[in-house]
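**Q** Would you be able to build a 3D model of this:
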Amino acid sequence: MSNAFPPQWVSQVNQSLEVWGAWHSGEIEALEDVHQGMGKGLFSGGVMGALRRFWWGTPATPGQTSGKLHVPLAGDIAEKSANLLFGSLPRIRSEHQADTDRIEQYLEDGLGNVLREGAEHSAALGGVYLRVAWDTSISDRPWLTVVKPDLAVPEFSYGRLTGVTFWRVVLDDGKTVLRHLERHSPGLITHELWSGDQDFLGSPVPLTNHQETALLEPEIHTGIDQLTVVYVPNIRPNRLWSNTPEAAYFGRSDFAGVEPLFDALDEAWSSLMRDIRLGKARLLVDNTMLDNLGPGAGALFDTDQELFVRVDMAGAVENGQLPIKEIQPDIRVEKHLSAIEALTKQIINSCGYSPQTFGLSGEVAVTATEVEARTEASRSTRDNKISYWSPSIAEIIQAMLAIDRVHLGAPGLEALRPKVAFPEAVTPDMEKTSQTVMNLRAAQAISRYQAIAIAHPDWDDQEIITELARINQEQDAQEAPAIPNSSDS
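**A** Purely as a prediction, here's the structure:
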């Protein structure tokens, strides 16, 4: 690693991550900072010029309040993505029963919550790291933590993660920057503390130089031959960095390429609210209708006054005007809402989801088949993401089991790679499924094994075989001939 930190290619990647992170957070200050060049100082040249051309890149007129509002659709999309994946937890089973029992304990400890959290960050930032942690003073079991990609320097080899360095700033006093570097490689975790500045890593210093790193061991030998970290890409390929070798295997954010539409949606919503604000009824009142409050105190018009004293209206009549004129501007509600709805649907479609998933369809689906048809895009995106999450979960759970066995002394573990099965996105219509199975069985078109597989699509081979054995056993018992009673002879 060069002394410039983060490395140049990481800084380039983090430019996009900062933009996506701002949209994900929904914080107006973050959106203004990142588009107006007041963020982390990562932007320059054409990138900064492009951001400033956004509506959020236009600063407010001096002396006026901003009046900019944000529709948190980006955050909703990332949250919906996580819920589609982990609204119902996947089944994680091992061929070794002790491993399966231990995995159940991990789930009881909140493993599912960590996976859902990671999935939301992954949808927004294009990927996420899952890291195994353990500390006997905290728990007798290991657990997973989520690390966002803007705090990591990964090492890939032919698309496989071979090592990663996580970093965090533990001290920044404006001059000196202390960074904690945590590097993971197969069989080894190292901790280092570096003293530098905003742009350079500087030189290593003892871990005891800061309280947050003082208790860390410089080297931890994991005792296993695999990483204790996995990188879960959101969706590949990442079109932005396909020509950057170090970042070519990063995932693609749901927001990639959709940022201008997010910007336009906020502009349209703010325009509607501006119309409402400016559309308040107002009265233009002639000076003769005002109550003089005295020298230097100005004048006022009491809108609640019921009785007005006759005044000289000659001046107003000569000009063809009345001394009081009401102004009620039109509020273009329908036009604004139409534009907002069109932008919202386009954003959802561009992010890979169906408007029905967000409740934007005017029709109500009655059956599970109709729901599945109208949410095809969301289901396809979910299936695509599952293809990355499933092997990643299996890999990191295997690492957890291995750490559990080596460092925490969990008895009976084999640390085998488990199987991960995600449930169906749409609950099947059991009545329709059973009728289909009955018809196929009557036509002798499928075996009993296949019938069970259709009825229970989330079961693995062993579970199907076990159920088939039970059915055969029950049927044999029913068909067994009755033994005659000796008294009947």
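**Q** C-alpha from now on. contacts and neighbour counts both.
**A** Fine.
**Q** In this structure Pro149 contacts Ala123, no?
**A** No: counting by C-alpha atoms under 8 Å, Pro149 does not reach Ala123; the two are 11.7 Å apart.
**Q** More neighbours: the two, which one.
**A** Ala123 (30 against 22; other C-alpha atoms under 10 Å).
**Q** need the contact list for the more buried one.
**A** Going by C-alpha atoms under 8 Å, 6 or more residues apart in numbering, Ala123 touches Ala78, Ser81, Ala82, Asn234, Ser253, Asp254.
**Q** Could you export the residues you listed as TSV, including secondary structure and neighbour count?
**A** Shown next, in TSV, are these (DSSP: H, G, I helix; E, B strand; the rest coil; neighbours: other C-alpha atoms under 10 Å):
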residue	secondary structure	neighbour count
Ala78	helix	23
Ser81	helix	26
Ala82	helix	21
Asn234	coil	29
Ser253	coil	25
Asp254	coil	25
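**Q** now for the residues you listed, which pair is the farthest apart?
**A** Taking C-alpha to C-alpha as the measure, those reach their widest spread between Ala82 and Ser253, a distance of 13.1 Å.
**Q** just the helices in the stretch 101-250 of the chain please.
**A** Using DSSP state H, counting those that start in this stretch, the helices found in the stretch 101-250 of the chain span residues 111-125.
**Q** count of neighbours near Gly112?
**A** 18.
**Q** who are the neighbours in contact with the residue nearest to it when sequence neighbours are not counted?
**A** Among residues not flanking Gly112 along the chain, Leu89 sits closest, at 6.5 Å (C-alpha to C-alpha, 6 or more residues apart in numbering). Neighbouring residues of Leu89 by C-alpha under 8 Å, 6+ apart: Gly112, Phe422, Pro423.
**Q** Could you single out the nearest of these to Leu240?
**A** Scanning the contacts of Leu89 for proximity to Leu240, where the rule is C-alpha to C-alpha, the winner is Phe422, at 29.7 Å.
**Q** And His96, how far from Ile403?
**A** 16 Å (C-alpha to C-alpha, to the nearest Å).
**Q** Please state the offset of stretch 159-172 from the chain centre?
**A** Going by C-alpha atoms, centre = their mean, to the nearest Å, the spacing between the C-alpha centre of stretch 159-172 and its chain's C-alpha centre is 21 Å.
**Q** Second chain to compare with the first, below:
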Amino acid sequence: MPIPEQNTAWPPAPWDEAYKAYALNEAWQLGDTATLERLYSSDRQAAATHTHRGQAYRGGLVGAASKMFWGRPVPANENRTRIHVPAPADLATLSSDLVFAEPPEVSLGTDSTEKGKARLDLIANSEAAHATWNTMGELKAALGATVITSAWDTDVADHVWLEVAAADVVIPVFRRGVMVECTMWTEYREDRTQVVYRHLEHHEVGAIEHALFRGTETNLGRRVPLQDRPETAGLAGLVNEDSRILTGIDRLTCSYNPNMPTRAWRKKGVLANTGRSDYAGLHGLFDALDETFSSWMRDLRQGAGRILVPDAMLDYLGPGMGAAFDMGREVFAGLNSPGKPGELMIDKVQFEIRVEQHERTAFALYREILRAAGYSQSAWGDYSGGGQGGTQTATEVDDRNKASERTRDKKILYDRAAISRQASVALELDGKLFPGKGGGRFEQPTVIFPDVSQEDPEKLARTLSLLDAAGAISLWEKVARANPDWGEDEIKAEVGRIREDRGTAPDPATFDGDDEDPEDPEDA
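**A** Got it, this is the predicted structure:
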């Protein structure tokens, strides 16, 4: 989609449908209960106005949304307990941690230059890049997709870097499932007015066009000079007469990175190529979890002990001031019930706090959320005690943990392709913008993710011990498996130290790191 015409609806169809879903997912991720109430209440009102033969529709998204906990109206003057549990945010964080807690390594082939490798490290292997990947992991898990963009500013850094935009600020154009252009946008709002400025950044092969519009909440409005906003004024001196910045390369400066293949929109034209959020199909479970904890807290509030006393026990404070009860007073008069002189009119109220029932319900919802999202039940702690019972073997526990690893492997397929493609573009741009520093066009980089993110040290130790007992692993490989981030020199040095401690050190003049000596008792 090129830069739209003036005074067109925003967001443009059919992306207006997608953006409603993005807004709902964002509200769940942020725990924005005010937005959740507004979105579900508006759906409830829509359900009331959409009728068939005089009857409100019961099925479909609108009918279902109107029954949600966050969509139910609260009567006036009623203090109803409502609590949000940040399970959606935790789910997005879990996804990012599984994939990017240990960063991937982006590397060039052996025929590349050392300067080229050093520039790629700045672009894709630095701590800043690692932070970007963590952000990307959370955004695409919550919203369904992200776009990786090559960015530069000679006043900020002397190299190109990679940025990430979430799906709710991107309108992509796909051809045969591949993004061939896209428009990203940012909003700026004027205080105490209905005016909305939108900066549109259109990426196409060889150029990036910038445009600024002054409109309203739902209308793009008219195009105005970039100088009209301080945030975009700096671009005015960089664009040409067509408001474009020419990149000098024949590739797109952004790459689409879906979270998972879409389900709901697979028959809806351009939306079929968008990604699927981890929240897909889970809104009802999130809502039920919030209702469960809200009910639990309501029990806690109502379970506070209260006493009922007759008026004679109250000390009146004066006209319009009400009355008070003195808990320290020792003598009271006139407390007998009429007709029952031996019975005092004092009672207590103590409602039951249903801790076990609420806890088991919450645990069941947690387990179902994790299962439906494709993660292991133990990902948030072991909730299997909420009713399953029994002792599980190590093999059963390991099988339960496989779900998270399978989901991680599927997500990495998309991450690897998008990171590799845009790292290559960024490196080529780097060579154009900063000549002589090592960037340029090289072969496509490879992206290698660790086998298992943050492998359990105890599990790893047992695995290595079993392999060692079976004579199926060398000392070199044991050190490498225990320290996956070490290079060959570090592994070789550690193997030498272990041999020295054991009294099996080989001749330093002939030791080359190959740990396959059949006479070594430690490796037999």
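**Q** returning to that earlier point: quick one: which of the contacts of Ala123 of structure 1 is nearest Leu322 of structure 1?
**A** Using C-alpha to C-alpha, these come closest to Leu322 of structure 1 at Ala78, 56.8 Å.
**Q** Surely the closest one and Leu125 touch.
**A** No: applying C-alpha under 8 Å as the test, Ala78 of structure 1 and Leu125 come out as separate, 9.4 Å apart.
**Q** what sits in contact with each of those two?
**A** Shared contacts of Ala78 of structure 1 and Leu125, counting by C-alpha under 8 Å, 6+ apart, come down to Asp254.
**Q** if I pick the alignment partner in structure 2 of Tyr388 of structure 1, what's in contact with it?
**A** By TM-score structural alignment, Tyr388 of structure 1 lines up with Tyr414 in structure 2. With contacts defined as C-alpha under 8 Å, 6+ apart, Tyr414 of structure 2 is in contact with Asn257, Pro258, Asn259.
**Q** Serialize these to CSV and add fields for distance to Ala394 of structure 2.
**A** Converted to CSV, those look like this (distance: C-alpha to C-alpha, whole Å):
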residue, distance to Ala394 of structure 2
Asn257, 36
Pro258, 35
Asn259, 31
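**Q** lining up these with structure 1, which overlap?
**A** Among the contacts of Tyr414 of structure 2, the contacts conserved in structure 1 (both residues aligned by TM-score structural alignment, their matches' C-alpha atoms under 8 Å) are Asn257, Pro258, Asn259.
**Q** Give the equivalent position in structure 1 for the second one.
**A** The reference is to Pro258 of structure 2. Using TM-score structural alignment, Pro258 of structure 2 pairs with Pro233 in structure 1.
**Q** Please settle this for me: is the residue nearest to Gly112 of structure 1 part of a helix?
**A** No: the assignment for Leu89 of structure 1, made by DSSP: H, G, I helix; E, B strand; the rest coil, is coil rather than a helix.
**Q** Just tell me what it corresponds to in structure 2.
**A** By TM-score structural alignment, Leu89 of structure 1 lines up with Pro103.
**Q** Name the residues that touch the helix or strand hosting Arg497 of structure 2?
**A** For Arg497 of structure 2, the host element (DSSP states H and E) is helix 488-502. Contact with helix 488-502 of structure 2 is made by Leu475, Trp476, Val479, Ala480, Ala505, Pro506, Gly513, as judged by C-alpha under 8 Å, 6+ apart.
**Q** in the strand of greatest length in structure 1, what counts as buried?
**A** Longest strand in structure 1, counting residues (DSSP state E): strand 160-172. Neighbour-count burial for strand 160-172 of structure 1 flags Leu161, Thr162, Gly163, Val164, Thr165, Phe166, Trp167 (criterion: 16 or more other C-alpha atoms under 10 Å).
**Q** Check which helices and strands that strand sits against.
**A** strand 152-157, strand 177-185 (3 or more C-alpha pairs under 8 Å, 6 or more residues apart in numbering; DSSP states H and E).
**Q** any idea how far Ala451 of structure 1 lies from Thr433 of structure 1?
**A** 10 Å.
**Q** neighbour count winner among those two?
**A** Per other C-alpha under 10 Å, whichever of Ala451 of structure 1 and Thr433 has more neighbours is Ala451, with 20 against 13.
**Q** rewinding a little: please identify which of the contacts of Leu89 of structure 1 is nearest to Leu413 of structure 1.
**A** Gly112 (21.2 Å).
**Q** Enumerate every residue touching the corresponding residue of structure 2 for the closest one.
**A** Aligned counterpart of Gly112 of structure 1 in structure 2: His130 (TM-score structural alignment). By C-alpha under 8 Å, 6+ apart, the residues touching His130 of structure 2 are Phe100, Pro103, Ala124.
**Q** What of Thr228 of structure 1?
**A** Contacts of Thr228 of structure 1 by C-alpha under 8 Å, 6+ apart are Arg131, Val132, His184, Ser185, Pro186, Ile396, Ala399, Met400.
**Q** how about 7 Å then?
**A** Arg131, Val132, Ile396, Ala399 (C-alpha atoms under 7 Å, 6 or more residues apart in numbering).
**Q** Skip the chain neighbours and tell me the closest residue to the counterpart of His121 of structure 1 in structure 2.
**A** Counting by TM-score structural alignment, His121 of structure 1 lines up with Leu139 in structure 2. Leaving aside its sequence neighbours, Leu139 of structure 2 sits nearest to Ala166 (C-alpha to C-alpha, 6+ apart; 6.0 Å).
**Q** Could you check how many residues crowd around the aligned partner of Gly352 of structure 1 in structure 2?
**A** Aligned counterpart of Gly352 of structure 1 in structure 2: Gly374 (TM-score structural alignment). Per other C-alpha under 10 Å, the neighbour tally for Gly374 of structure 2 reads 17.
**Q** try Pro233 of structure 1
**A** Applying other C-alpha under 10 Å, I find that Pro233 of structure 1 has 26 neighbouring residues.
**Q** Could you check how far it is from Gly118 of structure 1?
**A** From Pro233 of structure 1 to Gly118 of structure 1 the distance is 11 Å (C-alpha to C-alpha).
**Q** any residues in contact with both of those two?
**A** Val128.
**Q** hmm, back to that, and His96 and Ile403 of structure 1? which has more neighbours close in?
**A** The neighbour count for His96 of structure 1 versus Ile403, taken as other C-alpha under 10 Å, is higher for Ile403 (23 against 15).
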